[in-house]
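Participant: Have a look; sequence and predicted model below, questions after that.
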Amino acid sequence: MLETPGRIEPCFFEEHIPAGLADLLIDIQREAAQLGQGLHPDSAAELADLVRVMNCYYSNLIEGHNTRPRDIERALAGAELEEETRPLALEARAHVIVQRAIDEMHETGTLPRPTSGEFLTWVHRAFYDEMPDEFRVIEHSDGTREPIIPGHMRQDGGKEVAVGRHLPPSSSRVAAFMDHFDKRFQIAARSSSGRIIAIASAHHRLNYIHPFPAGNGRVSRLMSHAMALTAGIGGQGLWSVSRGLARGLTDRGEYKRMMDLADSPRRGDRDGRGNLSEAALKTYSEWFLKASLDQITFSTKLFDLAGLEKRYRRLVEDPVDDKRAPDLISAVLRHGALRRGDAQILLKTSERTARNTLGKLTSAG
């Protein structure tokens, strides 16, 4: 088995960007720039918190863990959970907490380089620090159990792993592979097009290295989220890369098949100059970016202000028996916030009537 870091090459397309990928880059940048246009920043931030729950739901679904969004929200609120749903809900809560921290670091300009060991070990540590005890241990096929140490990559002397047919680098070589991984993707990040394409290729190459004993899939999806932010296509946090990977373009099995395809070895002299197939990397990257574009387009329509306002108005019409309530909720959506005292002015009614309308809305959640 090749144990030199060059085993993960090619990491990206250095000589020229394939035409299909170049077209996708333009479409992604255009759609991402339109996402959330017209929304007040405060409203966009509130909606982004809902998208985090969706991102987490689909990320867990990829792992075979089906957690209801309602249970995720209850876990985030600190509510008491049913014993049978508690572990999965707390696992989901951990994902949301880490993604929220990533978004805050990006907002404040303190987000580390997403492909760096510093960032990836922090993600793993922050995620597993929040995990329930049930999910902080690995059960091996030979019946032995190994505790998961938050933030620790596989090291010399550790148990070797296999992912389906794929045999990742030996534990003793992980540090060298990760150093090479970060250096190569620093080069990719020097151009705007490279930063976007690298989201796809880094996602696969990190999982190919499999640096952690467990949790690599979740870490890679959170890395992809962070890379989208730094590439300028984060769309205010209003789209979910995990939803695209979990759903695929035609069926839910595409993600696994495409990741397996990108494992393919070089197929001959016309298939690049690395250990792995450049043609397979191109096919996989096109799929990954098409899935991302599909989600950005979906979210652009979902968060169009006019359509969003109509849905919010309908949302309150049934549970709130007050014809003024939709007007009040529309104002909050458009302005991001509303002083309680301004409800009377907005609704053009008495202070008491406005207070009653506001009370019905808050009581309904």
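Facilitator: Structure's in. What do you need?
Participant: Every contact and neighbour count from this point should use C-alpha atoms.
Facilitator: OK.
Participant: nearest spatial neighbour of the residue sitting nearest the centre point of the chain, skipping sequence neighbours?
Facilitator: Residue closest to the average C-alpha location in the chain (C-alpha atoms, centre = their mean): His225, at 4.3 Å. Leaving aside its sequence neighbours, His225 sits nearest to Val241 (C-alpha to C-alpha, 6 or more residues apart in numbering; 6.7 Å).
Participant: List the residues that contact that neighbour.
Facilitator: Val241 makes contact with Asn55, Arg221, Ser224, His225, Ala291, Ser292, Gln295, according to C-alpha atoms under 8 Å, 6 or more residues apart in numbering.
Participant: residue boundaries of the helices in the stretch 101-250 of the chain?
Facilitator: 117-129, 174-188, 192-209, 216-230, 241-247 (DSSP state H, counting those that start in this stretch).
Participant: Put this next to the first one:
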Amino acid sequence: MGETLETPGRIEPCCLEVVSEEISGLVAMLAARSAKLGARLRPKTAAHLADLVRIVNCYYSNLIEGHDTNPRDIERALGGELAEEAGRRALQVEAAAHVQVQRAVDGMAAAGRLPEPASVDFVRWLHREFYRDVPPDMLHVGNGERPFEMEPGAFRTRPEHDVVVGRHVPPSSERVDDFMRHFESRYRFASMGPDTRIMAMAAAHHRLAYIHPFPDGNGRVARLMSHAMAHAAGVGACGLWPISRGLALGLSSHGEYGRMMDYADTPRQGALDGRGNLSLRALTEFSAWFLRVCVNQVTFMDALVDPDRLRERLRAYVERDERLRPEAGLILNEVLSTGEMVRGDTARVTGLTEQAAGDLLGTLTDDGILASDTTMGPVSFRFTVHVAEILLPGLLPQA
């Protein structure tokens, strides 16, 4: 590889030199719709829905990597219930690690402690946290002449770490650190305005994958970084939309993500195609596609959690379960309106006797749609995979 292409400038352009009307519109749309989504639900309800969104994000991120992990298995793994079969158990451990990293990112964002999402330290932290507790065989990389054990959080540094990804030859391992320092400087949010941050999400996603800083796990890290960037750019909507679902499904076909990432690898095509090593036209089209995917997912989730539509599905939820009295709908609507309900209010809300109201609430908690943080604490919604299949149609794959 030529010396010129082994300089960090190889990933330029990192940002769009001219912002098209289409991209300006997508940025404005994403900002507006994510703000609307973030305000749709009561904080307690939103927090528990975010728990489910992490499972959705994990499922689709793994699917992109060719690992079809059943959402129920992910949920079981988070509860400590692992399969006996080794391969299935390994996928559960991998999935649980993804969810836990995303939960940590969401927690930092909610507390206002999220670091620069494109910083070297944060990118390495994402990788280290993801791989920290996985089985040793998941750290084994390569089946050819030079297999090695990957160190969680460590960039490629040795010749045996050099890789080829499809048609793309990433920077050699000895130069990864220089490339990542350049990456950090070009995508530092502290120096960007709100709109620029949103646009940078797309470009940074591709350029991190282009550098391929780790021996393995780069796709997952890039998608987790993009999730963090959405928070830092002000479009995270309390963690209520799953970016990996959009990337996996695409806008018209499941293969779009790979094709668009490959297209963004295109070298500069002449004097009218920007001033960097890579094609500005390809980066612009990739950015527009990526932002359309984001808008698509935010719009989908906003329609899914529209309170009026949720109430209709809650009514259907009650009607389909012969164990539930019609008054169960009154309880569920009260929790939807207030975020949580004191147990002692059940009789008042339903008009039933204390005993009948308590029994009805017990059936709802046994079913898993309502729960409390303490034995006798207020109840709030819990969006288990079972509940989601009824209340949030289309969010998860068909069972």
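Facilitator: That came through, no problem. Bear in mind the structure is a predicted one, so any value in this text is a computation, not a measurement.
Participant: care to give me the TM-score?
Facilitator: The TM-score (TM-score structural alignment, normalised by the length of structure 1) is 0.96; 363 aligned residues with a C-alpha RMSD of 1.5 Å.
Participant: ok so, going back, what's the residue nearest to the centre of structure 1 aligned with over in structure 2?
Facilitator: In structure 2, the residue matched to His225 of structure 1 (TM-score structural alignment) is His227.
Participant: Aligned to His124 of structure 1, what sits in structure 2?
Facilitator: So, by TM-score structural alignment, His124 of structure 1 is matched to His127.
Participant: Its match contacts Gly153, doesn't it?
Facilitator: Yes - counting by C-alpha atoms under 8 Å, His127 of structure 2 touches Gly153, with 4.9 Å between them.
Participant: More neighbours: those two, which one.
Facilitator: Ranked by neighbour count (other C-alpha atoms under 10 Å), His127 of structure 2 and Gly153 place His127 first, with 25 against 20.
Participant: can you tell me how far that one sits from Ala97 of structure 2?
Facilitator: The spacing between His127 of structure 2 and Ala97 of structure 2, counted by C-alpha to C-alpha, to the nearest Å, is 10 Å.
Participant: Same question for Leu78 of structure 2.
Facilitator: In this view, Leu78 of structure 2 and Ala97 of structure 2 are 9 Å apart by C-alpha to C-alpha.
Participant: more crowded one of the two?
Facilitator: Between Leu78 of structure 2 and Ala97, counting by other C-alpha under 10 Å, Ala97 is the more crowded of the two (22 against 18).
Participant: Grab the nearest non-local neighbour of that one.
Facilitator: Nearest non-adjacent residue to Ala97 of structure 2 (C-alpha to C-alpha, 6+ apart): Phe130, at 5.3 Å.
Participant: what do you get for Ala35 of structure 2?
Facilitator: Per C-alpha to C-alpha, 6+ apart, closest to Ala35 of structure 2 is Ala237, 6.2 Å.
Participant: Ser34 of structure 2 -> structure 1?
Facilitator: In structure 1, the residue matched to Ser34 of structure 2 (TM-score structural alignment) is Ala32.
Participant: If you could redo that for Gly255 of structure 2, that was the one I meant.
Facilitator: Match for Gly255 of structure 2 (TM-score structural alignment): Gly253.
Participant: Over to Gly9 of structure 2. Which of the three states is it?
Facilitator: Classification of Gly9 of structure 2 using DSSP: H, G, I helix; E, B strand; the rest coil returns helix.
Participant: Show me what it aligns to in structure 1.
Facilitator: Per TM-score structural alignment, Gly9 of structure 2 is aligned with Gly6.
Participant: who are the neighbours in contact with its match?
Facilitator: His180, Gly274, Asn275.
Participant: Buried ones among those?
Facilitator: Buried members of the contacts of Gly6 of structure 1, counted by 16 or more other C-alpha atoms under 10 Å: His180, Asn275.
Participant: Turn the helices of the stretch 101-250 of structure 1 into a markdown table, columns for distance to Leu315 of structure 1.
Facilitator: Output for the helices of the stretch 101-250 of structure 1, formatted as a markdown table (distance: least, C-alpha to C-alpha, whole Å):
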| stretch | distance to Leu315 of structure 1 |
| --- | --- |
| helix 117-129 | 34 |
| helix 174-188 | 45 |
| helix 192-209 | 36 |
| helix 216-230 | 30 |
| helix 241-247 | 24 |
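Participant: which stretch among these comes nearest Leu61 of structure 1?
Facilitator: Ranking those by proximity to Leu61 of structure 1 (C-alpha to C-alpha) places helix 241-247 first, at 7.1 Å.
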